[in-house]
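Chemist: Below: sequence and its predicted model.
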Amino acid sequence: MNSIQQQLLNSRIAKQAVNGLQLKDKQQILGRIATLLRTNCNAILTQNQLDLEQMDVADPKYDRLKLTAERIESLAQGVEDISKLEDPTDKLLSTKRLENGLLVEKRTVALGVVGVIYESRPNVTIDVAALCIQSGNVCLLRGGSDAWYTNSYLVGILQGVLSEYGTDPNIIQLLPTVRDLIGSLLEAVGYVDIIIPRGSQGLIDFVRQHAKVPVIETGAGVCHTYVEASADLDKAARIVANAKISRPSVCNALDTILVDENIDKPFIQQLIPHFAAAKVEVFATDRLYNIFHEAKYPYVQHAEESDFGREFLDLKCSIKEVSGLDDALSHIADHSSKHSECIVSQDSVKIAKFMRSVDAAAVYSNASTRFTDGGEFGLGAEIGISTQKLHARGPFALEKLVTEKWFVTGDGQIR
């Protein structure tokens, strides 16, 4: 394809179809999608394997691209969870009867046409589609070429279900991955109501710089865990290990450990068994490098300044000693992407100061940053984690796929 103009026109027409769906219709559609994800599991994995064969296993995006039977079941369960949530549209936010008799109401309405640009992760295809259907939005999906086979098959399932239930299949559309066409989406004023980039910082920066359509940023996560001097070191080691190891390729995984200089050696001694089992590569300041080296930890290197503020997306992280809470807060302020930040401490005063002071979408005390997720927060699923402050912040899910509209009812009033 050398143009997406027809797909843009189709999306405008499809808005009427999705607006006509009742909650029970949406629930039936989503239930059918969940069923077909399960029954077509092997076929989905076959298509996914075609994509995986074109990517280096060592590429950090490989794990994001990879589907398994367990992950497909999780997708199906997520779709069912979304179907059980309330329709976020037509909620009465305020009502007022003016002195002139006008009834002025403010209600929630769907955003309209949502364009999502993302890399590698075919789960985004299902999550976004389900959220848009339930919230009465049309979605234009622009996945990466590295996931083309998987995304094409998944969108085929989605459009098949929409047709089966007698509605417009163009409620969900997959755009071509031709790089030159991305500008057509970013400039589609009058067709697309919002653009959401989900992926690398480079992708997000490109979309923000070139889009004429409003943008909500999601994705890049440079996440810190600060181990404060009073921390339970066994608990701290388990939290840090989970945040780094459980799924290193996602945006809520830990990137930098900050440890109080008064406890750095005993903490590292607690951490090493966890990291050694997973072969985590550590980029350490000189002082901490010596502690790892003395413990004969084989996967340690001297840190460069560029290793702080870096999103690793792999079994790698940086570590730095700090002189106390204020020093940790200063480092986070300089290097955070404002995604998720954590303190491990037993000092309630310092915890409270950290939670108030850190500027991030999600702040944690004594828990892994891996919980920053729409499903984990009880939102069903998410389009992404918004790191900006307007409209949505944190897990960008169903309740934020709406805007406001004023309904004014009169009986002949004139001004």
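Modeler: Nice, thanks for sending it over.
Chemist: hey, let's count contacts and neighbours off CA atoms from now on
Modeler: Will do.
Chemist: Residue 161 contacts residue 33, doesn't it?
Modeler: Yes. Counting by CA atoms under 8 Å, residue 161 touches residue 33, with 6.6 Å between them.
Chemist: These two: which has the busier surroundings?
Modeler: residue 33 (24 against 21; other CA atoms under 10 Å).
Chemist: Show me which residues of the helix or strand hosting that one are buried.
Modeler: Under the criterion DSSP states H and E, the helix or strand holding residue 33 is helix 23-39. Within helix 23-39, the residues that count as buried by 16 or more other CA atoms under 10 Å are 23, 26-27, 29-38.
Chemist: Switch these over to TSV; also include distance to residue 359.
Modeler: Formatted as TSV, the buried residues of helix 23-39 follow (distance: CA to CA, whole Å):
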residue	distance to residue 359
23	37
26	37
27	37
29	39
30	36
31	39
32	41
33	38
34	37
35	41
36	42
37	39
38	40
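Chemist: before we go on, here's another structure to hold up against the first:
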Amino acid sequence: MTDGDTERKVEAAEKAALELANVDDADRNAALAAIADAIDEHREAVIAVNDEDVTTAEELLEAGEYTQALVDRLKVDDAKVDSIVEMVDSVAAMDDPLGETLEARHLDDDLDLYKVAVPIGVIGTVFESRPDALVQIAALALKSGNAVILKGGSEASHSNRELFEIIREAAQEVEAIPDGWVQLIEAREAVDTVLEMDDHIDLLMPRGSSDFVSYVQDNTQIPVLGHTEGVCHVFVDNEADLAEAVEVAYDAKVQYPAVCNAVETLLVHEDVAREFLPAVADRYAEAGVELRGDKRTREILADTGVDVLEATAEDWRTEYGDLILAIKVVDSLTAAIDHINANGSKHTESILTEDEKAARKFMTAIDAASVFHNASTRFADGYRYGLGAEVGISTGKIHARGPVGLAGLTTYKYYLEGDGHLVASYAGEDAVPFTHEDFEGPF
């Protein structure tokens, strides 16, 4: 793909975005329904091309170039297609995020100000090996009235191309949906072209390593909402229900280890470490989890028959995306908080405790997009939050944080309704005072 090809696609998306912003919710939902039906109908084709991607990925896994986590994220089977279709339907069922009056204020008689939700415009995305991410992003973009530029990883090229064509053709069944609202770019060089098109793209949402997100931020003037690693923690407090804690800590690592909201470091209060660690280590051993621990963890587990490697400083900052877990014994709640704030990625953290005061301290002191009490970190997900789906999980603080669903893909504009009002009337010695009274009502 040449630079000219990429530029034409971006410009087509920009043109479509202006039209899509004015397409009503019923037509957007009709297009989403058509997309869900088309993916369901073409599931055999999707799975077949995905098999090509997976076969290549498994060869590269054997060669040591890919990780097992990447291969796991890449696979699409019947169950995955079912979940993709369900996700698209769930996005369509969400309330319309556009046109909502966020604030309404009387400035004076017959002079009313409205703050109204509108699409962002053109969103550029770069995402990892999960083909279902392409569908999630496209569905959320369509529902929120945004045009979208999609760039997936080369490891999923066949899957992404097939799904893109299904989405593009299905949406065309609804006359109101403008051509060009969804675009696929595939060449790595195209990303650099996109980064330079700040006059045409309103927001970039890269999903990948911290290094990649930093590269995007350093090489563009387009606002960037980054999705980086998930170095997530579970802290088992000295007031935890230990039987419950074993189950939660197990779920957070084992239920699906290849995702960014899986726990990577388990912190255990020293008062309960000798009771808790052998119990949880046995559960992890059954699942084939490789454990890496600090000195106290290894001492406690030395006679249990569970192998524990020595954790390095790098382990405390690593997203494994695999059945690997770092464990550290800490002497206090404050020590756990300090460790997480120093080593975490601001994604998702959880405390397991029956002490409400300790839970509140943890939840307010931790700097992360999501902080949980007595729950697995795996709940950090747009679908589970009731957002329908997510474009990604933002570990930054502006303009959206945590799972980015429909609301994160909107901005707002101000509408002012007057009746020949003049600013001069509100200035000078005889200035008319503003009333500035908030009221409820749609624009």
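Modeler: Great, that's in hand. Treat the numbers as computed from the prediction; the structure is a model and nothing was measured.
Chemist: quick one: stretch 394-406 of structure 2 aligns where in structure 1?
Modeler: Mapping stretch 394-406 of structure 2 onto structure 1 (TM-score structural alignment) gives residues 386-398.
Chemist: in the stretch 301-415 of structure 1, which spans are helices?
Modeler: 325-335, 348-357 (DSSP state H, counting those that start in this stretch).
Chemist: Can you say which of those helices is packed in most?
Modeler: helix 325-335 (a mean of 17; mean count of other CA atoms under 10 Å).
Chemist: how about the strands in the stretch 1-150 of structure 2?
Modeler: 101-108, 111-119, 122-126, 147-151 (DSSP state E, counting those that start in this stretch).
Chemist: Minimum distance to residue 206 of structure 2: which of those has it?
Modeler: For residue 206 of structure 2, the closest of these is strand 122-126, at 4.7 Å, according to CA to CA.
Chemist: residues in structure 1 aligned with the closest one?
Modeler: Going by TM-score structural alignment: strand 122-126 of structure 2 matches residues 113-117.
Chemist: Now do the matching stretch: distance to the chain's middle.
Modeler: 14 Å (CA atoms, centre = their mean, to the nearest Å).
Chemist: measure the aligned residue in structure 1 for residue 7 of structure 2 to residue 124 of structure 1 for me?
Modeler: In structure 1, the residue matched to residue 7 of structure 2 (TM-score structural alignment) is residue 5. Distance of residue 5 of structure 1 to residue 124 of structure 1, computed by CA to CA, to the nearest Å: 24 Å.
Chemist: Name all residues that make contact with residue 246 of structure 2.
Modeler: Contacts for residue 246 of structure 2 were tallied using CA atoms under 8 Å, 6 or more residues apart in numbering; they are 276, 279-280, 283.
Chemist: Same question for residue 286 of structure 1.
Modeler: 302-303.
Chemist: Tell me which residue of structure 2 lines up with it.
Modeler: Under TM-score structural alignment, residue 286 of structure 1 pairs with residue 295 in structure 2.
Chemist: And for residue 263 of structure 1?
Modeler: Checking TM-score structural alignment: residue 263 of structure 1 goes with residue 272.
Chemist: Return the distance of its match relative to residue 279 of structure 2.
Modeler: Relative to residue 279 of structure 2, and taking CA to CA, residue 272 of structure 2 is found at 11 Å.
Chemist: what do you get for residue 135 of structure 2?
Modeler: Residue 135 of structure 2 is 40 Å from residue 279 of structure 2, by CA to CA.
Chemist: more crowded one of these two?
Modeler: Ranked by neighbour count (other CA under 10 Å), residue 135 of structure 2 and residue 279 place residue 135 first, with 26 against 15.
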